[in-house]
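Visitor: one predicted model, sequence on top.
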Amino acid sequence: MPPLMKLTAVTLDCADPRALAAFYQQATGFAPHPRSDADFTGLTREDGLFLGFQRVDGYRPPQWPGQIVPQQSHLDFTVDDLDTAEAALLALGATRPQAQPDEQGWRVLLDPAGHPFCLTTK
């Protein structure tokens, strides 16, 4: 049976869509979407995958690994080298939480709006 759905977009809530889009644009190389504005900004990958960022008044970032404000979702990215990718993303504004469940296999970082995302070489 062929798939019923094809993933075409992922949208993250945040306080500042333009700032978060700038972080992910530098990190992924996705192109800015031409119809972005201050309340909803997007990036597009060559194959059409859309990564969106929408303003939410009173946005509260997830508290990972705690669950006071649950993470709700996270993104995983494959990289060639964990140390090199982590250093580059930290320089772009990501942060590294103290909790690292499997530092040799993958790394958890937080984007500038506090969303956890993972890096792996697998």
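Guide: Yep, it's here. Keep in mind the model is a prediction, meaning the values are calculated, not measured.
Visitor: only C-alpha atoms for contact and neighbour calcs from this point on.
Guide: Noted.
Visitor: buried residues of stretch 70-79, list them for me.
Guide: For stretch 70-79, burial by neighbour count (16 or more other Cα atoms under 10 Å) applies to Gln71, Val79.
Visitor: correction: the previous question concerned stretch 105-117.
Guide: In stretch 105-117, counting by 16+ other Cα under 10 Å, buried: Trp106, Arg107, Val108, Leu109, Leu110, Asp111, Pro112, Ala113, Gly114, His115, Pro116, Phe117.
Visitor: stretch 29-44 now?
Guide: By neighbour count on 16+ other Cα under 10 Å, the buried set for stretch 29-44 is Phe30, Ala31, Pro32, Ser36, Phe40, Thr41, Gly42, Leu43, Thr44.
Visitor: ok, those residues vs Asp83, which is closest?
Guide: Of all those, the one sitting nearest Asp83 is Phe30; the distance, using Cα to Cα, is 21.9 Å.
Visitor: can you flag which of the buried residues of stretch 105-117 belong to strands?
Guide: Residues of those located in strands (DSSP state E): Trp106, Arg107, Val108, Leu109, Leu110, Pro116, Phe117.
Visitor: take a look at this one as well, against the first:
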Amino acid sequence: MSTVRFGTLALDTPDPRGLAAFYGALLGWEVEQSDEDWVTIGGGPGGTRLSFQLAPDHVPPTWPAGPVPQQAHVDLWVSGYAETDAQVHALGGRLLEDETDHPSWRVYADPSGHPFCLCLEG
């Protein structure tokens, strides 16, 4: 019987290098593989990686509803919001939904419009 293990999560984007730089800076991860159409960053526990695939016609999902539903999102665990929120904004991300309705997470969009959450640890 063969085994299955997680390889990477790939996000479509019109700018693979730019989106890799955003998540690499946010997570402190390094580029592991890069070409014109594909960039992979890694450095997470157990070899966790994220990849970014060229999709020139990418249409960002609308949040929280609308004509373009989200198809996936990334949850990132944080010890607090203040510093990480500032870092997300400095890197080109934007807040979509604060913790008013759900105190343990905030929803953001990365520079390509993909939603991701900052979730409080513990």
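Guide: Ah, there it is. As the structure is a computational prediction, the values presented were derived from the model and not from experiment.
Visitor: quick check: TM-score for this pair?
Guide: Scored by TM-score structural alignment, normalised by the length of the first structure, the superposition of the two chains gives a TM-score of 0.87; 118 aligned residues with a Cα RMSD of 1.8 Å.
Visitor: run the chain-centre distance for stretch 97-111 of the first structure.
Guide: Chain-centre distance of stretch 97-111 of the first structure: 14 Å, with Cα atoms, centre = their mean, to the nearest Å.
Visitor: cool, and stretch 50-65 of the first structure?
Guide: Relative to its chain's centre, stretch 50-65 of the first structure lies at 10 Å (Cα atoms, centre = their mean).
Visitor: any idea how far apart the tips of it sit?
Guide: Taking Cα to Cα, to the nearest Å, stretch 50-65 of the first structure runs 27 Å from one end to the other.
Visitor: pull out the buried residues from it.
Guide: Buried-residue list, stretch 50-65 of the first structure, by 16+ other Cα under 10 Å: Phe50, Leu51, Gly52, Phe53, Gln54, Arg55, Pro61, Pro62, Gln63, Trp64, Pro65.
Visitor: likewise for stretch 83-100 of the second structure?
Guide: Asp85, Val88, Leu91, Gly93, Arg94, Leu95, Glu97.
Visitor: so who does the nearest residue to the fourth one once chain neighbours are set aside touch?
Guide: Taking Cα to Cα, 6 or more residues apart in numbering, and ignoring the residues beside it in sequence, Gly93 of the second structure has Asp110 as its nearest neighbour in space, at 4.6 Å. With contacts defined as Cα atoms under 8 Å, 6 or more residues apart in numbering, the neighbours of Asp110 of the second structure are Leu19, Phe22, Gly92, Gly93, Arg94, Phe116.
Visitor: now those residues in CSV, with secondary structure and distance to Arg5 of the second structure?
Guide: Listed next are those as CSV, based on DSSP: H, G, I helix; E, B strand; the rest coil; distance: Cα to Cα, whole Å:
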residue, secondary structure, distance to Arg5 of the second structure
Leu19, helix, 25
Phe22, helix, 26
Gly92, coil, 32
Gly93, coil, 30
Arg94, strand, 32
Phe116, strand, 23
